[in-house]
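[1] any chance you could fold what I've pasted below:
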Amino acid sequence: MNFAFSTLGVPGMPVSEVADLAVATGCHGVELRTHPEEPVHLRIGARERAAVREEFARAGVEILTIAGYARVAAAGDEEAVAEELSELVRLARDLGASFVRVFPGGGDQDPEIADATAARRLALAAERAADAGVRIVLETHDSHRTGAAVSRVVGQVGHGHVGALWDVMHPWLGHERPAATHAALSPYLGYLQVKDVASAEDLTPLPLGAGVLPLAECLALTGDEGWVCWEYEKRWHPDAEDLPGILAAGRQHLESLAHA
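    Below is the predicted model:
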């Protein structure tokens, strides 16, 4: 199992410190939250991009994902969404990342309309992603929180460079069993994104294994090959325990589950 963590858990941490944290805790990769308040975002220039890539290469840590905020099912400006997708793919190419994470963001639209909008936009971006050697993955999130919902979109696209990202919390919140999520997403799955919380009413992030999410069941379904990324949502819960102190234990917990 290749283990990564999201920089959502260490908001604002400089790139060099992120790389050093990965090495110190035995992590193989990182998911870079791509937002203007972070060191890595869409407006950094060629020199900065090269420096980021070199920093992680020096540490022997893979940049797994550019975690963007494009909402591909959202109503509104087609050109703006297409440009954001293009910029995310370009950034992933420049940094040597394997994936670009996007959200559905369909809101309260009719599901068929939201599905069609997302599929159309992703299909238009797919060849650009293929040329860049990048895979765009649609996360189980917001309007499309279940595997069934995400698979409706990705299945319509039908392109190998557009896939799915399984965030374990959102299908669980949508009352979809892990086996059903896996069955829907397995033809398209990029990787598994894990976290833990106390309950559906309290989503404050907890150390892995300290909450109620079905991590063991999800890992048993996906196997011990490929990537698992811990998305610890410290950015949205500043009073939560700091990630660096629990990161190595979280990796060890997942490894024990994967080999149970």
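[2] can we go C-alpha only for contacts and neighbour counts from here?
    Will do.
[3] got the contact list for stretch 78-85?
    Around stretch 78-85, the neighbours that count as contacts under CA atoms under 8 Å, 6 or more residues apart in numbering are Ala70, Arg71, Val72, Arg121, Leu124, Ala125.
[4] what distance do you get for the third one to Val157?
    Per CA to CA, to the nearest Å, Val72 is found 12 Å from Val157.
[5] more neighbours: the two, which one.
    Val72 (25 against 21; other CA atoms under 10 Å).
[6] just give the closest residue to that one, not the sequence neighbours.
    Take Val72 and drop its neighbours on the chain: the residue closest to it by CA to CA, 6 or more residues apart in numbering is Ala118, 4.8 Å away.
[7] pretty sure that neighbour contacts Ala75?
    No. Contact criterion CA atoms under 8 Å: Ala118 and Ala75 do not qualify, at 9.7 Å.
[8] of the two, which one has the most company?
    Using other CA under 10 Å as the criterion, Ala118 and Ala75 rank with Ala118 on top: 26 against 17.
[9] please identify the helix or strand for that one.
    helix 111-132 (DSSP states H and E).
[10] what is the subsequent helix or strand relative to that helix?
    Following helix 111-132 in sequence, per DSSP H and E, is strand 135-139.
[11] and that following strand, how far from the chain's centre?
    8 Å (CA atoms, centre = their mean, to the nearest Å).
[12] next SSE downstream of that strand?
    Tracing the chain past strand 135-139, the next element assigned as helix or strand by DSSP H and E is helix 147-157.
[13] and this one, please, so the two structures can be compared:
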Amino acid sequence: MKLAFSTLGVPGLPVPEVLALASAHGYHGVELRAHPEEPVHPGLGPDERAATADAFGAAGVEVLGIAGYAQVAAPGDDAAVVEEVRTLIDLARDLGAPYVRVFPGADVGQTDADAVAARRLGTAAEYAADHGVRVLLETHDSHRTGADAIRILGPVGHRQVGALWDVMHTWLGGEQPQETYAALSPYLGYVQVKDIASAQDTAPLTLGAGVLPLAECVEVLSRHGWEGWLCWEYEKRWYADAEPLAGLLGRGREHLARLLNDSA
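    From the prediction side, this is the model:
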């Protein structure tokens, strides 16, 4: 498996500094948070996109994915949501990223959420295929478990639409790693790892310092011969008092390497 980290852990950091951290600590790739407050977002022009892609290439670091904020199950107009997904696909294509992350985002009690999300993702799927990008629905918010996610992904039935397994949300949803893998394995793009103190305290911790079943997740993936990406999503952006990620990256990579070695 290859290792990446998300720029959510280093909010606003310029691309050259992100790449320096990745190179210094042995990460193969970076997941780019695509928000206007970040250096990389859909508003970038062609020259900026080309320069960013060149910088990643020169550093030998891959752009794992574009972490967007489109909410594919949310109430409202289909066209606006599909267009938002398409802008993320365009950015991913220009940066050479294989994946785009989207959220479910359904309202509480929304009875048509699964159908709405499946319809929108199905519409975006052909555009994604034409651009060589795969759209991944993250296990998050209204659809936090693998069982929730496949209610959307199953009806879509397109190879360019898959799943992003966020291990915190499936755990909070009461799902065991083997259950999540069984549900998502036909659709799995990559896995976001993280750690927290408890279900009540979700401030980010260094990997291995909390309660999330990371060893079990890695063991399940290894046992089934999965060879994709593990991406550390350290949610520093939402927790100002959390320890800076830069000082934790080496320790985090070493922990993941131990888990991978133990599960081999």
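[14] next, the TM-score between them, please.
    Put the two chains on top of each other and the TM-score (TM-score structural alignment, normalised by the length of the first structure) is 0.98; 259 aligned residues with a CA RMSD of 0.8 Å.
[15] the helix holding Ala118 of the first structure vs helix 147-157, what angle?
    On the basis of axes from the mean of the first three to the mean of the last three CA atoms, to 10 degrees, helix 111-132 of the first structure is oriented at 60 degrees to helix 147-157.
[16] now tell me what touches helix 111-132 of the first structure from outside.
    72-75, 78, 81-82, 85-86, 89-90, 93, 104, 106, 135-136, 152-154, 156-157, 159, 161-162.
[17] which of those residues are buried, as a ChimeraX select command?
    In ChimeraX, this line selects whichever of the contacts of helix 111-132 of the first structure come out buried by 16 or more other CA atoms under 10 Å:
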select :72,73,74,75,81,82,85,86,89,90,93,104,106,135,136,152,153,154,157,159,161,162
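[18] okay, buried residues for stretch 202-215 of the first structure please.
    Neighbour-count burial for stretch 202-215 of the first structure flags Leu203, Thr204, Pro205, Leu206, Pro207, Leu208, Gly209, Gly211, Leu213, Pro214, Leu215 (criterion: 16+ other CA under 10 Å).
[19] format these as a markdown table; extra columns: secondary structure and distance to Ala129 of the first structure.
    Shown next, in a markdown table, are these (DSSP: H, G, I helix; E, B strand; the rest coil; distance: CA to CA, whole Å):
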| residue | secondary structure | distance to Ala129 of the first structure |
| --- | --- | --- |
| Leu203 | coil | 33 |
| Thr204 | coil | 34 |
| Pro205 | coil | 32 |
| Leu206 | coil | 34 |
| Pro207 | coil | 34 |
| Leu208 | coil | 33 |
| Gly209 | coil | 35 |
| Gly211 | coil | 36 |
| Leu213 | coil | 32 |
| Pro214 | coil | 32 |
| Leu215 | helix | 30 |
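[20] map the residue nearest to Val72 of the first structure onto the second structure.
    In the second structure, Ala118 of the first structure lines up with Ala117, judged by TM-score structural alignment.
[21] most centrally placed residue in the first structure?
    Centroid-nearest residue in the first structure, with CA atoms, centre = their mean: Arg101, separated by 5.2 Å.
[22] assumed it was part of a strand.
    Yes. Counting by DSSP: H, G, I helix; E, B strand; the rest coil, Arg101 of the first structure is part of a strand.
[23] enumerate every residue touching it.
    Going by CA under 8 Å, 6+ apart, Arg101 of the first structure touches Thr65, Ile66, Ala67, Gly68, Tyr69, Ile136, Val137, Leu138, Glu139, Leu165.
[24] which one of the residues you listed is nearest to Phe3 of the first structure?
    Thr65 (12.5 Å; CA to CA).
[25] name the SS class of that closest one, please.
    Per three-state DSSP, Thr65 of the first structure ends up strand.
[26] so it makes contact with Val89?
    No. Assessed by CA under 8 Å, Thr65 of the first structure is found out of contact with Val89, at 10.4 Å.
[27] and the buried residues of stretch 202-215 of the first structure as TSV, adding distance to Ser16 of the first structure?
    Shown next, in TSV, are those (distance: CA to CA, whole Å):
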residue	distance to Ser16 of the first structure
Leu203	30
Thr204	27
Pro205	25
Leu206	25
Pro207	24
Leu208	25
Gly209	29
Gly211	31
Leu213	32
Pro214	33
Leu215	30
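[28] of the contacts of stretch 78-85 of the first structure - the most surrounded one?
    Val72 (25 neighbours).
[29] still on that earlier bit, and of the buried residues of stretch 202-215 of the first structure, the nearest to Gly174 of the first structure?
    Leu213 (12.5 Å).
[30] and the closest one, how close does it get to Gln252 of the first structure?
    Leu213 of the first structure is 17 Å from Gln252 of the first structure, by CA to CA.
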